[in-house]
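**Student:** Please work out how this folds:
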Amino acid sequence: MKEVLNLNNAGLDDFPELNFLFKEISLFNNKISVISNNLWNQHELEILNISANLITEIPEDLGKLKNLKMIDFGHNNISKIPDSIGNLVNLNSYLYLHNNRLTSLPEKISELKKVTYLNISENKIEILPNTIGNLKSLVELKVEKNSLTKLPESFCGLSKLIYLNLAKNKIGSLPKCFENLSNLRFLNIDDNQLKQLPNCNPDLREISLRNNEIREIPESIERFEYLRTLDLRGNKIIELPKEILNLKYLERLDLRWNINLRIPSWSNQLLDRKCVFYY
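**Tutor:** Got it, this is the predicted structure:
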């Protein structure tokens, strides 16, 4: 058995012959459009990278590669992920599916209870499976540039999630249980349709909600006592609550392009303590 096959940037049009067993196969940035059947015999394979090719289909045979720990299928033309992905229970690192043509994810993705990083950004996904909350090991989830209008209630089961990016969707509200994501520290919901600040756990460090339809910052903002960055550019905010001054760790407050914003006299206190304030 050989350890690694690396044919990145090799100008390949066809999937290479695999005359040995490998632990890692990387075919990044070629022109491959069809996956060869001999890939499915790589039963020792742990890392598979076929990103930035012209792949349109992932066969059900994917489920035969039960030792996989990391997959990168990003930057292809894939429209469907097979149900057999649920067989890959040893995936414990990255699952990259970004920049494809996916409109949904299979319910069986819920079997991937060890995967820690999931990137499904830049697709056409309109709804997440109800089983998404079973991905109990996820610490980072990127879903930006899709067509989501809401999140399923089960989403709140992602108890280890630290980083969440939902930017550039069509989300108007979040589940009431959203604040149960107790490990969440970095939240980006830019370019959506939110009308108010979401209920989140108070330990967040960064919140970015630019280009939504938010009209006010509630006095309860002070409960985010560890917040360092608050970005609310391009909303409809008019007034600021003085409770912002209680955010003693705040380093950056960005309220540009709120065209009717009234700047309170006490805002100089933010500057005095070296909080960068844009308006």
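
**Student:** can we go C-alpha only for contacts and neighbour counts from here?
**Tutor:** Fine.

**Student:** Can you list the helices and strands that the helix or strand I71 falls within packs against?
**Tutor:** Counting by DSSP states H and E, the element that carries I71 is strand 70-72. Counting contacts by 3 or more C-alpha pairs under 8 Å, 6 or more residues apart in numbering; DSSP states H and E, strand 70-72 packs against strand 47-49, strand 94-96.

**Student:** will you turn those into CSV that also has mean neighbour count?
**Tutor:** Output for those, formatted as CSV (neighbours: other C-alpha atoms under 10 Å):
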stretch, mean neighbour count
strand 47-49, 21
strand 94-96, 20
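
**Student:** now those in JSON lines, with distance to Y163?
**Tutor:** As requested, the helices and strands packed on strand 70-72 are exported to JSON lines (distance: least, C-alpha to C-alpha, whole Å):
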{"stretch": "strand 47-49", "distance to Y163": "23"}
{"stretch": "strand 94-96", "distance to Y163": "14"}
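
**Student:** Which of the ones you listed sits closest to L5?
**Tutor:** L5 sits nearest to strand 47-49 of all the helices and strands packed on strand 70-72, at 9.9 Å, using C-alpha to C-alpha.

**Student:** just checking, what packs against that closest one?
**Tutor:** strand 22-26, strand 70-72.

**Student:** Mean neighbour count and distance to F186 for those - can I get that in TSV?
**Tutor:** TSV is the format used below for the helices and strands packed on strand 47-49 (neighbours: other C-alpha atoms under 10 Å; distance: least, C-alpha to C-alpha, whole Å):
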stretch	mean neighbour count	distance to F186
strand 22-26	19	31
strand 70-72	21	23
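
**Student:** Could you export those as TSV, including distance to V276?
**Tutor:** Converted to TSV, the helices and strands packed on strand 47-49 look like this (distance: least, C-alpha to C-alpha, whole Å):
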stretch	distance to V276
strand 22-26	43
strand 70-72	38
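
**Student:** another one to check against the first:
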Amino acid sequence: MTSEQSRTAERPAAGVPAPSTAPAGVPAPTGAPDGAMFAPGTGPAANPAAGTGDRHRGVRSFVPRRSRVTTAQREALERHWATRGVEIDGRTPVDLDRLFDTLPPGSPIVLEIGFGMGEATALMAAADPTTGVLAADVHTPGQGHLLKLASEQGLENVRVANGDALLLLEHMLPPASLAGIRVFFPDPWPKKRHHKRRIVQPPFVALCASRLAPGGLLHCATDWEPYAEHMLEVLEASPDLGNTVPGGGFAPRPDFRPETRFERQGLEKGHRVRDLLFRRPVG
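**Tutor:** Prediction:
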């Protein structure tokens, strides 16, 4: 769970199935229990993996906080979710070529796990319009804001996924299908008894490596020094990824990663931001 997801953690409500006009290869929205929030058949589901049993128990730890959705965010979700949204139900394979039908088949696709309000995501998508960005989060206002930015800026390479990104990686995306995975400022779970909840653990790194195409990049960033050291230790131990920094260690912030709102908050508190860039070898 990312820092943005943990901030919106609440007890989930079961989703209510609803019709959808989503294109083939894109999981259909299941609707929302609060029917007044979105028009019928539009908008992200409150719990897209509802009813799938213990296999998807992780998604039950959070639901979108919809009470703060603005009118503009809600309108963006209603207008664009059917064609730009993906429900992470943990069952339906995602056809990336069909999902990113505005890009040439075989275009590189990057998964971003936890994007907050989406400003940095939109900047990166605008700077690299030939790469598809599949941005996953559970924060409904952020989902709406990112879709609004994408629409206003004409970003045809942005899609938004709703739900647990681990389910998306494990059950819905094929091996070697991604050019990159971004995990920017995940929840550091600073208390020792909560360290097991950190997303960057050996099983997660192995899963990411399996979904990266040869040459694909896993890019993590954090402003929490103990977590940065933990990330580095875990990533350095991976047999499937190699550090892009000669001799090992942390990387300088690459030009393609803009400063995020969460990052600025950390810098204001005197935190040191660390980037880690690890690549799946070619051949």
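
**Student:** Superposed, what's their TM-score?
**Tutor:** For this chain pair, the superposition-based TM-score is 0.29 by TM-score structural alignment, normalised by the length of structure 1; 136 aligned residues with a C-alpha RMSD of 6.2 Å.

**Student:** can you tell which of the helices and strands packed on strand 70-72 of structure 1 is closest to R252 of structure 1?
**Tutor:** The nearest among these, by C-alpha to C-alpha, is strand 94-96 at 31.0 Å.

**Student:** That closest one packs against which elements?
**Tutor:** strand 70-72, strand 117-119.

**Student:** Kindly state which of the helices and strands packed on strand 47-49 of structure 1 is positioned closest to Y278 of structure 1.
**Tutor:** Closest approach to Y278 of structure 1 among these is made by strand 70-72 (38.3 Å; C-alpha to C-alpha).

**Student:** For stretch 150-162 of structure 2, measure first residue to last.
**Tutor:** One end of stretch 150-162 of structure 2 to the other measures 16 Å (C-alpha to C-alpha, to the nearest Å).

**Student:** Roughly how far does the closest residue to P202 of structure 2 other than its chain neighbours sit from G242 of structure 2?
**Tutor:** Closest residue to P202 of structure 2 apart from its sequence neighbours, by C-alpha to C-alpha, 6 or more residues apart in numbering: V234 at 6.0 Å. Using C-alpha to C-alpha, one obtains 12 Å as the distance from V234 of structure 2 to G242 of structure 2.

**Student:** Could you report the distance from D137 of structure 2 to C208 of structure 2?
**Tutor:** The value you get for D137 of structure 2 to C208 of structure 2, if C-alpha to C-alpha is used, is 17 Å.

**Student:** One more: V158 of structure 2?
**Tutor:** Applying C-alpha to C-alpha to V158 of structure 2 and C208 of structure 2 gives a distance of 20 Å.

**Student:** More neighbours: which of those two?
**Tutor:** V158 (28 against 25; other C-alpha atoms under 10 Å).

**Student:** N268 of structure 1 belongs to a helix, doesn't it?
**Tutor:** Yes - with DSSP: H, G, I helix; E, B strand; the rest coil as the criterion, N268 of structure 1 is assigned to a helix.

**Student:** That one - how many residues pack around it?
**Tutor:** Neighbours of N268 of structure 1 using other C-alpha under 10 Å come to 13.

**Student:** Could you pull up the contacting residues of it?
**Tutor:** For N268 of structure 1, the contact set (C-alpha atoms under 8 Å, 6 or more residues apart in numbering) is empty.

**Student:** just L187 of structure 1 next, same as before
**Tutor:** Taking C-alpha under 8 Å, 6+ apart, one finds 163-165, 204, 206-208 in contact with L187 of structure 1.

**Student:** Now intersect those with the strands, please.
**Tutor:** 163-165, 206-208 (DSSP state E).

**Student:** To R252 of structure 1, which of the helices and strands packed on strand 47-49 of structure 1 lies closest?
**Tutor:** Nearest of those (C-alpha to C-alpha): strand 70-72, 34.5 Å.

**Student:** circling back to that earlier point, just the closest of the ones in strands among the contacts of L187 of structure 1 to M70 of structure 1, please.
**Tutor:** Closest to M70 of structure 1, out of all of those and judged by C-alpha to C-alpha, is Y163, at 19.0 Å.

**Student:** For the closest one, give its distance to N188 of structure 1.
**Tutor:** Y163 of structure 1 is 8 Å from N188 of structure 1, by C-alpha to C-alpha.

**Student:** now do E3 of structure 1
**Tutor:** Counting by C-alpha to C-alpha - E3 of structure 1 and N188 of structure 1 are separated by 38 Å.

**Student:** out of those two, which sits in the busier spot?
**Tutor:** N188 (19 against 14).

**Student:** that older thread, how about the contacts of L187 of structure 1 in TSV, adding distance to L141 of structure 1 and neighbour count?
**Tutor:** Formatted as TSV, the contacts of L187 of structure 1 follow (distance: C-alpha to C-alpha, whole Å; neighbours: other C-alpha atoms under 10 Å):
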residue	distance to L141 of structure 1	neighbour count
Y163	6	19
L164	5	18
N165	6	19
L204	16	21
E206	15	20
I207	15	20
S208	15	19
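
**Student:** can you tell me which two in those residues are farthest apart?
**Tutor:** N165 and L204 (13.5 Å).

**Student:** what's downstream of the helix or strand hosting G180 of structure 2, the next helix or strand?
**Tutor:** Using DSSP H and E, G180 of structure 2 maps to strand 178-184. Next along the chain after strand 178-184 of structure 2, taking DSSP H and E as the criterion, comes helix 202-211.

**Student:** Buried residues, that following helix. List them.
**Tutor:** 204-205, 208-211 (16 or more other C-alpha atoms under 10 Å).

**Student:** what's that helix packed up against?
**Tutor:** Short answer (3+ C-alpha pairs under 8 Å, 6+ apart): helix 202-211 of structure 2 packs on helix 225-236.

**Student:** The helix it packs on packs against which elements?
**Tutor:** helix 202-211, strand 242-243, strand 274-279.
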